[in-house]
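Trainee: need coordinates for the below:
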Amino acid sequence: MPIEPPSSPWIFGDPDDDRLDDLVAMGADLAPGTLLAAYRGGIFPMPGRRRRDPLQWFSPVRRGVLPLDGLRVTRSLAKSARRFEIRVDTAFDEVVAACGDPARDGGWIDDRIATAYGELHRLGWAHSVEAWTLDGRLAGGLYGVAIGGLFAGESMFHRERDASKVALLGLVEVLRAAGSAGSRLLDVQWRTDHLATLGVVEIPRSEYLRRLGDALALPDPF
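Mentor: Coordinates of the predicted model:
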């Protein structure tokens, strides 16, 4: 069972306000209690462009989610899946480090984020799903935060073709196996053209927050 950390001294307001855009708050910290309070309220952090900038907290007006029955598995992806072994939580720090590789375009994961989510992982709240080659090399993976029936995906990476997609397929299988698939929420923050090819759709923030309340009451699949 995950370990509940001390509660946060920070209070996040209700993001379900038509006057708010995607950015709903600034400041606070990345303590485990703060992160969990944010995710339970439909909010997630990102660092500012400069280290001295305050943390930014988002709750997108149009939220990207992947319905568990909506993942698009092409013939090519199904074939690729046979080239990898799926593992869970065997290389969390390595997955986060690969996702935060500064050589990647648009990289945003800094040492503060890596440390904070590493602590969440050791408390049992953050998880990695990994695609390993059959000869034992980490080829791709993803990580995110699981609270009840919510899995909030943070980032993914690949070193071999389709490895990150296979890790996503593995995650969906884990979530489906836990039951109540229709009520679980696989959050990807924003829909992109790439994620749309995998079945990601957009829902309004108000709908996301309503579904989040139902999802949080479900058992943790990990």
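
Trainee: C-alpha from now on. contacts and neighbour counts both.
Mentor: Will do.

Trainee: which parts of the helix of greatest length in the chain are buried?
Mentor: Taking DSSP state H as the criterion, the chain has its longest helix at helix 163-177. For helix 163-177, a neighbour-count test (16 or more other C-alpha atoms under 10 Å) marks 163, 164, 165, 166, 167, 168, 169, 170, 171, 172, 175, 176 as buried.

Trainee: which ones are touching the fourth one?
Mentor: Same thing as residue 166. Each residue near residue 166 by C-alpha atoms under 8 Å, 6 or more residues apart in numbering is listed here: 77, 80, 81, 84, 86, 131.

Trainee: one more time with 6 Å, if that's ok
Mentor: Applying C-alpha atoms under 6 Å, 6 or more residues apart in numbering, we find residue 166 in contact with residue 81.

Trainee: look up how far residue 154 lies from residue 217.
Mentor: With the distance defined as C-alpha to C-alpha, to the nearest Å, residue 217 ends up 21 Å from residue 154.

Trainee: and for residue 33?
Mentor: Distance of residue 33 to residue 154, given as C-alpha to C-alpha: 18 Å.

Trainee: got it, and residue 77?
Mentor: Using C-alpha to C-alpha, one gets 22 Å for the distance from residue 77 to residue 154.

Trainee: to check against the first, give me the structure of this:
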Amino acid sequence: MQYLTKELFFPNVNEADEEGIVAIGGDLSPERLLLAYQSGIFPWFNEGEPILWWSPEWRMVLFLDDIIISKSMRNILNRNIFKVTFNQNFEAVIANCQKIKREGQNGTWITNEMIEAYCKLHELGKAKSVEVWQDEELVGGLYGVDLGHVFCGESMFSKVSNASKVAFIALVNKLKNEHYRLLDCQVYNSHLESLGCVEINRDDFIYILKSE
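Mentor: Next up is the predicted model:
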């Protein structure tokens, strides 16, 4: 684990500590963020902490053909309750991801500094969003970083039942049509597992990431 300076650099991911932290410090410039994602690293820290850069030993990913869509979810999709758009309101999506209350979490890791940084990435066409609408209201969505062959999901939100699942499924369908290799979901949770995501080791993830 290394402390970063102004130099645009990250150590090898295999230098991560047992928790998965590769480096501390640096900044959230678009150039550094892109280098991080291209290297299999992502920022994750709480308000008031230094920037922590992670590359965990086990990575939660979705191989796109393995998505699980339940029968009840298929019924919801067929009823066209929701409208889905792409990159129509990135700022609103990330703002909602920041504000949404999550079980077992105090506060949010999406700081105002993070929002500003990812909005800059969006302006460069590198961070993208999925919006889910119901009766013209934004009720769900997700955002992440697009590397062209791997999409690195960052966060999602849902104001009504199933809205974030609709966003997730819409994104996966779009990535499949555009022949992406993988959807990176970073770290394990049971909700992602229920959608077909699995853990792979860091070496396998990096191999896929580098195989454009």
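
Trainee: picking up where we left off before, after superposition, how close is the longest helix of the first structure to the second structure?
Mentor: Average distance, helix 163-177 of the first structure versus aligned residues of the second structure after superposition (mean C-alpha distance after the TM-score superposition for the first structure): 0.5 Å.

Trainee: tell me which residues in the helix or strand following that helix are buried?
Mentor: Remark: after helix 163-177 of the first structure, the chain's next helix or strand is strand 185-189, criterion DSSP states H and E. Using 16+ other C-alpha under 10 Å as the test for burial, strand 185-189 of the first structure gives 185, 186, 187, 188, 189.

Trainee: please, which helix or strand holds the residue of the first structure positioned farthest from its centre?
Mentor: Within the first structure, the residue lying farthest from the chain centre (C-alpha atoms, centre = their mean) is residue 135, at 27.4 Å. Using DSSP H and E, residue 135 of the first structure maps to neither a helix nor a strand.

Trainee: one more: residue 153 of the second structure?
Mentor: Residue 153 of the second structure belongs to strand 150-158, assigned by DSSP H and E.

Trainee: name the residues of stretch 22-30 of the first structure that are buried.
Mentor: Within stretch 22-30 of the first structure, the residues that qualify as buried are 23, 24, 25, 26, 28, 29, 30, counting by 16+ other C-alpha under 10 Å.

Trainee: next one: stretch 83-92 of the second structure
Mentor: 83, 84, 86, 90, 91.

Trainee: show the contacting residues for the most centrally placed residue in the first structure.
Mentor: When C-alpha atoms, centre = their mean is applied to the first structure, the residue found nearest the centroid is residue 153 (1.2 Å). Listed by C-alpha under 6 Å, 6+ apart, the contact set of residue 153 of the first structure reads 144, 187, 188.

Trainee: what's the nearest residue to the first one if we skip its chain neighbours?
Mentor: So the one you mean is residue 144 of the first structure. residue 153 (4.3 Å; C-alpha to C-alpha, 6 or more residues apart in numbering).

Trainee: now residue 88 of the second structure
Mentor: Per C-alpha to C-alpha, 6+ apart, closest to residue 88 of the second structure is residue 131, 7.2 Å.

Trainee: what does residue 100 of the second structure give?
Mentor: residue 157 (6.6 Å).

Trainee: now do the contacts for the one you found.
Mentor: 97, 140, 141, 164.

Trainee: show me what the first one aligns to in the first structure.
Mentor: In other words, residue 97 of the second structure. Aligned against the first structure by TM-score structural alignment, residue 97 of the second structure finds its counterpart in residue 99.

Trainee: one step back: now, among the buried residues of stretch 83-92 of the second structure, which is nearest to residue 55 of the second structure?
Mentor: Taking C-alpha to C-alpha as the measure, residue 55 of the second structure sits nearest to residue 90 out of these, at 25.4 Å.

Trainee: surely that closest one meets residue 129?
Mentor: Yes: Residue 90 of the second structure lies in contact with residue 129 (C-alpha atoms under 6 Å); the separation is 5.4 Å.

Trainee: aligned partner of residue 187 of the second structure in the first structure?
Mentor: In the first structure, residue 187 of the second structure lands on residue 190 (TM-score structural alignment).

Trainee: how about the secondary structure of residue 48 of the second structure?
Mentor: coil (DSSP: H, G, I helix; E, B strand; the rest coil).

Trainee: mind telling me what element the counterpart of residue 66 of the second structure in the first structure is part of?
Mentor: Under the alignment (TM-score structural alignment), residue 66 of the second structure pairs with residue 70 in the first structure. Using DSSP H and E, residue 70 of the first structure sits within no helix or strand.

Trainee: residue 70 of the first structure: how many residues sit nearby?
Mentor: 13 (other C-alpha atoms under 10 Å).

Trainee: now it. Nearest residue, chain neighbours left out?
Mentor: residue 199 (5.4 Å).

Trainee: ok, and the closest non-adjacent residue to the aligned partner of residue 84 of the second structure in the first structure?
Mentor: Aligned by TM-score structural alignment, residue 84 of the second structure pairs with residue 86 of the first structure. Sequence neighbours aside, residue 131 is the residue nearest to residue 86 of the first structure in space, at 4.8 Å (criterion: C-alpha to C-alpha, 6+ apart).
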